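1. Fold the following.
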Amino acid sequence: MSRLAPNRRLVTRLLLIVAVMFAFGFALVPLYDVMCKAFGINGKTAGQYEGSQVVDPSRDVRVQFLPTNNADMVWDFYSKAPEVTVHPGAVTEMIFVARNPTDHAMSAQAVPSIAPSEAAAYFHKTECFCFTQQVLDPGERIEMPVRFIVDRDLPKDIKHLTLAYTLFDITARHPPIKTGS
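-> Model prediction:
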């Protein structure tokens, strides 16, 4: 029996390590989000904005839009204009267009990024297609709005922002299911 005790301890330790690794895997996403938010990494914005702003008409900030497809994405994806000039505090809208040129339904998800990264905390999206997955039938085209506010507290030396979206094909992981029409 004394030979089994070390084996049981080893198995118990290994199972504990597996359980800790499993828990750590679930904790990675929230930890990553916290780190990105704290350090301004990857241009993550502060999320949906629910405050109100007074418009600063004395300042102009140029917001450039860079829609791109991931290597495996075949959709047409573009913004209606390459850039806009905004006054900090003003609600602004840009329309992005996506079209599925394939002969099968597809699911997609857009991942945003803001540059320069220190401006991410001052860029507030109130509506964005990046908050949800997009499902398009063959040949279907959709117009997707992005409403945003550039905060009045944006540092005065930042006069140009770039809002980039990368569109990913997630059909294999999230098969297309249309909700509504």
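2. Could you use CA atoms for every contact and neighbour count after this?
-> Fine.
3. The strand or helix carrying residue 110 packs against which elements?
-> Using DSSP states H and E, residue 110 maps to strand 106-115. In terms of contacts (3 or more Cα pairs under 8 Å, 6 or more residues apart in numbering; DSSP states H and E), strand 106-115 is packed against strand 134-136, strand 160-169.
4. Quick check: buried residues in the longest one?
-> Neighbour-count burial for strand 160-169, with 16 or more other Cα atoms under 10 Å as criterion, is recorded at 161-169.
5. Go ahead and name everything in contact with the strand holding residue 110.
-> 42-45, 100, 120, 129-130, 132-138, 161-171, 174-176 (Cα atoms under 8 Å, 6 or more residues apart in numbering).
6. compare with the first, here's sequence two:
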Amino acid sequence: MNSPNRPVVIRLLILVVAMFVFGFALVPLYDVMCKALGINGKTGDQYRQTQIIDQSRQVRVQFLSTNSADMVWGFYPKAEELNVHPGAVNEMLFVAQNPTDKPMTAQAVPSISPSTAAVYFHKTECFCFTQQMLQPGERIEMPVRFIVDRDLPIDVKHLTLAYTLFDITARMPPVAHIAKNGG
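-> Just a heads-up that it's a prediction; the model follows:
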């Protein structure tokens, strides 16, 4: 049966398939763009922890924190920088505090610079792996454990680990506390 709507339906189906394919292509396209433009250094989170520590050199790791435009939390690292030996496990604590009178949920997004060195920075534990939900007035210390790879080019003597904190409360409303006494 030939319907006058058939060409429209076919075009819409082609559009749906194209959008589906484009959705899968976004991640590789993003990676290619970041590499080509040298932006948003993604960290190499997959890392073998059997590496030997290079005591012969140090790398300065600077820590930065910023809030997105709509985020009101206090958010900062406990120190501005660390001098680390490549191959050693290191830890830095970041502090977050919810100054509001309502529960809020946040997500931290990391970035490493220079972006060419990002593949040599390995987070083994990070608060950025999960969303953080804080009650009104609550303050927490959140660790990030990391290793700077021994294969970091010798000319790179300074890395910056920067986090941007986003308010995702509207997208992920906090879960109400439920009494655990059977009811």
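7. After superposition, what's the TM-score here?
-> After superposition, the two chains reach a TM-score of 0.88 (TM-score structural alignment, normalised by the length of structure 1), with 177 aligned residues with a Cα RMSD of 2.2 Å.
8. Nearest approach to residue 91 of structure 1 belongs to which of the helices and strands packed on strand 106-115 of structure 1?
-> strand 160-169 (15.3 Å; Cα to Cα).
9. Tell me the mean distance between that closest one and structure 2 once they are aligned.
-> Following the fit onto structure 2, the mean deviation recorded for strand 160-169 of structure 1 is 0.3 Å by mean Cα distance after the TM-score superposition for structure 1.
10. Return the list of helices and strands in contact with that strand.
-> strand 61-69, strand 106-115.
11. out of the ones you listed, nearest to residue 78 of structure 1?
-> So among those, strand 61-69 is nearest, using Cα to Cα, at 5.5 Å.
12. what packs against the closest one?
-> Short answer (3+ Cα pairs under 8 Å, 6+ apart): strand 61-69 of structure 1 packs on strand 76-79, strand 83-86, strand 160-169.
13. which bit of structure 2 covers that strand?
-> Residues 59-67 of structure 2 are where strand 61-69 of structure 1 aligns, taking TM-score structural alignment as the criterion.
14. mean deviation of the matching stretch from structure 1?
-> Mean for stretch 59-67 of structure 2 is 0.4 Å (mean Cα distance after the TM-score superposition for structure 1).
15. burial of the aligned residue in structure 1 for residue 125 of structure 2, as a residue count?
-> Applying TM-score structural alignment, one finds that residue 125 of structure 2 aligns to residue 127 in structure 1. Residues contacting residue 127 of structure 1 under the criterion other Cα atoms under 10 Å number 16.
16. Excluding chain neighbours, give the residue nearest to residue 127 of structure 1 in space.
-> residue 147 (5.0 Å; Cα to Cα, 6 or more residues apart in numbering).
17. Contacts only, for the one you found.
-> 91-94, 125-128.
18. Then residue 148 of structure 2?
-> Residue 148 of structure 2 touches 84-88, 120-122, counting by Cα under 8 Å, 6+ apart.
19. Just tell me what it corresponds to in structure 1.
-> Using TM-score structural alignment, the equivalent of residue 148 of structure 2 in structure 1 is residue 150.
20. Tell me the spacing between its match and residue 61 of structure 1.
-> 8 Å (Cα to Cα, to the nearest Å).
21. Common neighbours of the two, please.
-> Common neighbours of residue 150 of structure 1 and residue 61 (Cα under 8 Å, 6+ apart) are 86-88.
22. Nearest to residue 70 of structure 1, out of the helices and strands packed on strand 61-69 of structure 1?
-> By Cα to Cα (comparing all of these), the closest turns out to be strand 160-169, at 5.4 Å.
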